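Undergrad: here is a sequence together with a model predicted from it:
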Amino acid sequence: MKVTDYKSIAYTPAGKFEETRFEKIHNIIFENSKEASVLVAQEIAELIRTKESKNKPCVLGLATGSSPIRVYEELIRMHREEGLSFANVITFNLDEYYPMDKNNIQSYFYFMHEHLFNHIDILPENINIPDGNVSSEDLYQSCIDYEMKIKAYGGLDFQLLGIGRTGHIGFNEPGSHLNSGTRSITLDHITRVDAAPTFLGIDNVPRKAITMGIGTVLAAKRIVLLGWGSNKAEILKETIEGEITSEVPATYLQNHDNTTFIIDEGASSELTRVKTPWLVTSCAWDDALKMKAVLWLAELLNKSILKLTDKNYNDYGMSGLLTEEGTSYNLNIKMFNKLQNTITGWPGGKPNADDSKRPERATIPKKRVIIFSPHPDDDVISMGGTFDRLVQQGHEVHIAYQTSGNIAVSDEEALKFAEVTQTLCPDCKETQNIIKFLKIKTENDVDSEEVRSLKGFIRRSESLAATRYLGLEDKNVHFLNLPFYETGTIKKKNITEEDINIMCNLIDEIKPHQIYAAGDLADPHGTHKVCLDAIFESLSVLKHQKYMNDCWVWLYKGAWHEWESYQIDMAVPMSPDQVLRKRHAIFFHQSQKDGVMFQGSDSREFWVRAEDRNRLTAKKYNDLGLADYAAIEAFKRYHF
């Protein structure tokens, strides 16, 4: 259910607003996290003002992580532009790493001041965050004191939550007790893996933390949990539809009578009413939903499309679909042909061919193509085979690396290059400065401009080596170095007009017939999503230009995920030889190989992930009754 009137249903008990027997927690699905965050901030602001009018304090429980960032941005905006005062607000943060100095840039103390407290008029004495500096001897008493201080204020009026992939809220990891209070806890390995990018490697992530307990959270008068991105979809389904269990601590929220989950489309994708709505209620069967249902049923029953029967459809809630189509035979043939027509070995269109049933046009034999790559390796990791095909088939291909990717180069890698440079130029002061800085750098230090430049040059050189290998001339490789990324830290700036102008200038110069872009929306605050937003905003600016009438946009996925079969509009097969060429192109990005900094929860190297993913896509097509290919790269068309 997508909504615009948030207030009218924010307090509606679960199940009252949506016909579903599966869901046990009230949730609202929004098209995007930005819109949802604004409305959550408005609810908090209204509460603050109501309390202020009664001359009472407003006690807020606050969360950290990427999920609440836009909520905090909107609260800051309301403070600056609408006069929202936080003078009557008392805050208690959910958690803090332990041990952790509050001045450490990785601390939640630092996070909260950076993202909220430094920008509003809250009184410093009203800010409460667990003390990550407390001695081990005093830790137990410190937790009790924190708990008692919350109770002294009458408990939390409003608790803002995120959710971890383990189902943790705060740092209440699996096994946490329903009645638990503020305490120290050992972090789950998955939680530490997810935190690794912020700490520039899992080895730097603390193993312990201090957290409010489940009982503390459940005592709040109002709870709002934020869930953004497809990487939260599975745990949100388990939390909203599953049984209450200590193994998924967030399921305890099913017992709270004033909780709302605010989620975006990506995060809702595994909910039964979204993924398989025909199991919940009667459906309006458009072509997209028909394809989704047929492929879901085929994969569930491990059958090819053409082997599905009337009974199969009736047994799984699709009798209405059969009524529309007549017989399973008619429906199967229709969907089989539609899926078959997504396959093409000519991603730029096949010259002098009937393109009425092909994914791309043949009417423009030689296309101008821009492949946008968020980082300097996403192009070859995600669509190296298609890149290779486009070049070999004579199209004018341009690669545009949107960011320098310098943050992903380890200090050890940078030091190695600096020391090699020093042997060639012993008197180079810049190199000496880099080596000196890297050898004394601490965890709180932001890379100097010289170090960032070196790391950027490393990524640039690797990119040129890969694109040359695939036959592209250097003049067709563009390093945009979008300013939003160039902070030297994990935290990036918001997109500005400067970023959009850089994008628009390139698109306007090339006037492309095709644009390829990373459509990986797993993290709505991640670099891929920010880079995609920059493309969308640029297209919005340029859409009235005449040449844009001939421009088609194709979205590829990143290293972690692939489009679902029903979402694919173009499937580009690869031969075994092309799989090897793609692998070799990825190998040129040596700084991202063998212990890459942002490995995520998957221990496989990027080239292995890419090959396994492409091989799995090909297998899915084959299992559905289509030709048997070595590998397939998949794309979804974006209509702007």
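TA: Yep, that arrived. Residues are numbered from 1 along each chain as shown.
Undergrad: only C-alpha atoms from now on, for both contacts and neighbour counts.
TA: OK.
Undergrad: next one: the nearest residue to Ala195 once chain neighbours are set aside from Glu234, what distance?
TA: Distance criterion CA to CA, 6 or more residues apart in numbering; nearest residue to Ala195, sequence neighbours excluded, is Val205 at 6.9 Å. Distance of Val205 to Glu234, computed by CA to CA, to the nearest Å: 24 Å.
Undergrad: again, but for Thr91
TA: Distance of Thr91 to Glu234, computed by CA to CA: 31 Å.
Undergrad: what do you get for Met574?
TA: 31 Å.
Undergrad: same deal with Leu331?
TA: When Leu331 is compared with Glu234 (using CA to CA), they lie 30 Å apart.
Undergrad: of these two, who's got more company?
TA: Leu331 (20 against 16; other CA atoms under 10 Å).
Undergrad: for Trp296, see how far away that one is.
TA: Distance from Leu331 to Trp296, by CA to CA: 14 Å.
Undergrad: also Asn505?
TA: Going from Asn505 to Trp296 by CA to CA gives 42 Å.
Undergrad: hold the first one in mind and look at this next one:
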Amino acid sequence: MTTTTTKIKYQPAGQFEDTRFEKIHNIVFSSSVEASICVAQEIAELIRAKQKENKHCILGLATGSSPIKVYEELVRMHKEESLSFSNVVTFNLDEYYPMDKSSVHSYYYFMHQHLFNHIDIQPKNINIPNGTVSIDELHQYCIDYDLKIKEYGGLDFQLLGIGRTGHIGFNEPGSHYNSGTRSITLDHLTRVDAAPSFLGIDNVPKKAITMGIGTVKKAKRIVLLAWGHNKASIVKETIEGEITSEVPATYLQEHENTTFILNDEAAQDLTRLNTPWLVGPCIWTEELTSKAIIWLCKLTKKSILKLTDKDYNNHGMSSLLVQEGSAYDINIKMFNKLQHTITGWPGGKPNADDSSRPERANPVKKRVLIFSPHPDDDVISMGGTFDRLVEQGHEVHVAYQTSGNIAVSDYEALKYAEVVKDVNSGSVNIDVIIEKLKSKEDDVEDALEVRKLKGLIRKRESLAATRFIGVPDENVHFLNLPFYETGTIKKNPLGKTDIDIVVSLIKSIQPHQIYAAGDLADPHGTHKVCLDAIFAALEILKPEKYMDDCWVWLYRGAWHEWDIHQIDMAVPMSPDQVLRKRKAIFFHQSQKDGVMFQGNDTREFWVRAEERNNETAQKYHQLGLADYAALEAFKRYYY
């Protein structure tokens, strides 16, 4: 059963096809920025249409990271295209409770920072749940909030995000399909996701005020945004699963004018994209073939070379047999492809035939530049490969793109400051730092002196780790990209100065290899900005002759791993090398225990890194390849 939906104007031609699996209209974009601009354009058209009719435009608005680019585009259209919000009335979905509107954590603060302070909306037309209303008045306040929406004739347009529990607004699992605006207790997972911006889960409120499912469903038009790998699983469950209160977003299947706007990563688990051979005829590209064979191995619990014609025919892959000839031919081809990704020589094996190896044999000694977004991503994500590159005689440079200072807790900084004071050393005023740390209040950004100390902690930990691996201090570069140095969780946009710093370093080293973090599931976004800086620098430097010999390898780290079919190079580690990697990670003592930004994974970084590397090795072994203790995985990037 498929709901009837309004086909929106910015639907890419042929990109959405109803299938027997999907119950909500959705559109997939390669870029969340492009998608956000299109959503903003739809909102703008609605505002202008209402203005022509001399009517109010009633918007339901969301917070969180997903709609930020939508708001940026609306602000741009106001400033550059004379889009007026004089007829707009807004109702926000939710607010933490209790929460003062002046707090940087409040949605009142968020909305004014990202939208309201920059447009001509009338303040009286802004409605955001009041996080300071008394408990005695809260029930009636929520009733009145719904009544006010009704008095305006209901919501013309409702913008939504989706949480990993499937919540919309703060309608957590168990919410009733007919619920109205009310107070609610937040799910633990929701609070875990919010913890980074609150500097720890203990600081996240346990309650909130939220529009109800019934309130949201009365909107004439609903658009839900979802970006990134972390949303893929819940997006699939919402679009393809049964309606259930355990996944409140599934109630949107009953709304006849809802569209989910997704980027590639958020849509990747949808059946038509993840396993299109189960939906209908497909074009068997090399990547899709690899993905399908690995999927089939997992489903049948067989290694590659044991797959039969019957296995392919019984699981929607008969057309692949027709194209390739037989299971035997397909299996051998795939086995060899995976076998050739494995190498103990990540810098290339000297004086060897490199025709079937992931890296070139020449030059024998390469200049290698490892970019690390934070001062520990290098050893967490590719510590074994890092160690191997140094051991095999390559000239290895490491560039720490940010200071990582916000990831140092106050108590860790205080400990170091007091140690410095005890030994009467240091060029900064330690007494000032200690006083600022002891008197620091919530919502206050770190003072410059404190940021310097925290950055220094991360710097010295990094040097201890690189010395352990064997990299000379002069080959370790601390870039301190300006976008990061705000003293708060919220960072500045990537700027020309950031890119110029990366360009200058690459120019000075002229590397044969660049390693960079392709881990875009980083919960606070720093990895993505750092990667964007590298990609921008590569575009600038591409005409340079020395760049013809520069290969770029992307690693993934603490948050996500490459799928097996995506891996172009897999570097095995012996048990001894696993221990060396663990020791290198341990030098980052301020991040070892109780790390502040661990996302939804409560394991320590070294544990999750080891288990992830072991899991990759196990997957290779289950496919019929050699049994290694651990594997680090890389994907080549072509610029």
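TA: Received, thanks. As the structure is a prediction and not an experimental result, all values here were calculated from the model.
Undergrad: of Asn505 and Trp296 of structure 1, which one has the most company?
TA: The residue with more neighbours, out of Asn505 of structure 1 and Trp296, is Trp296; 18 against 13, by other CA under 10 Å.
Undergrad: who does the one helix or strand that one maps to touch, helix- and strand-wise?
TA: Counting by DSSP states H and E, the element that carries Trp296 of structure 1 is helix 287-301. Helices and strands in packing contact with helix 287-301 of structure 1 are listed as helix 328-340; criterion 3 or more CA pairs under 8 Å, 6 or more residues apart in numbering; DSSP states H and E.
Undergrad: identify each buried residue in the helix it packs on, please.
TA: For helix 328-340 of structure 1, a neighbour-count test (16 or more other CA atoms under 10 Å) marks 328-329, 331-332, 334-336, 338-340 as buried.
Undergrad: ok, the closest residue to Arg165 of structure 1 other than its chain neighbours - contacts?
TA: Nearest non-adjacent residue to Arg165 of structure 1, counting by CA to CA, 6+ apart: Ile235, 6.0 Å away. Going by CA atoms under 8 Å, 6 or more residues apart in numbering, Ile235 of structure 1 touches 164-167.
Undergrad: if you set the cut-off to 10 Å instead, what comes out?
TA: Counting by CA atoms under 10 Å, 6 or more residues apart in numbering, Ile235 of structure 1 makes contact with 163-168, 227, 241-242, 248, 250-251, 267, 270.
Undergrad: that one maps to what in structure 2?
TA: Alignment note (TM-score structural alignment): Ile235 of structure 1 maps to Ile234 of structure 2.
Undergrad: likewise for His528 of structure 1?
TA: Matched by TM-score structural alignment, His528 of structure 1 corresponds to His527 in structure 2.
Undergrad: in structure 2, which strand has the most residues?
TA: Identified as the longest strand of structure 2 according to DSSP state E is strand 630-637.
Undergrad: list the buried residues for that strand?
TA: Of the residues in strand 630-637 of structure 2, 630-636 count as buried by neighbour count, 16+ other CA under 10 Å.
Undergrad: of these, which pair is most distant in space?
TA: The span of the buried residues of strand 630-637 of structure 2, defined through CA to CA, is set by Ala630 and Arg636 at 19.9 Å.
Undergrad: show me what Asn444 of structure 1 aligns to in structure 2.
TA: Per TM-score structural alignment, Asn444 of structure 1 is aligned with Asp443.
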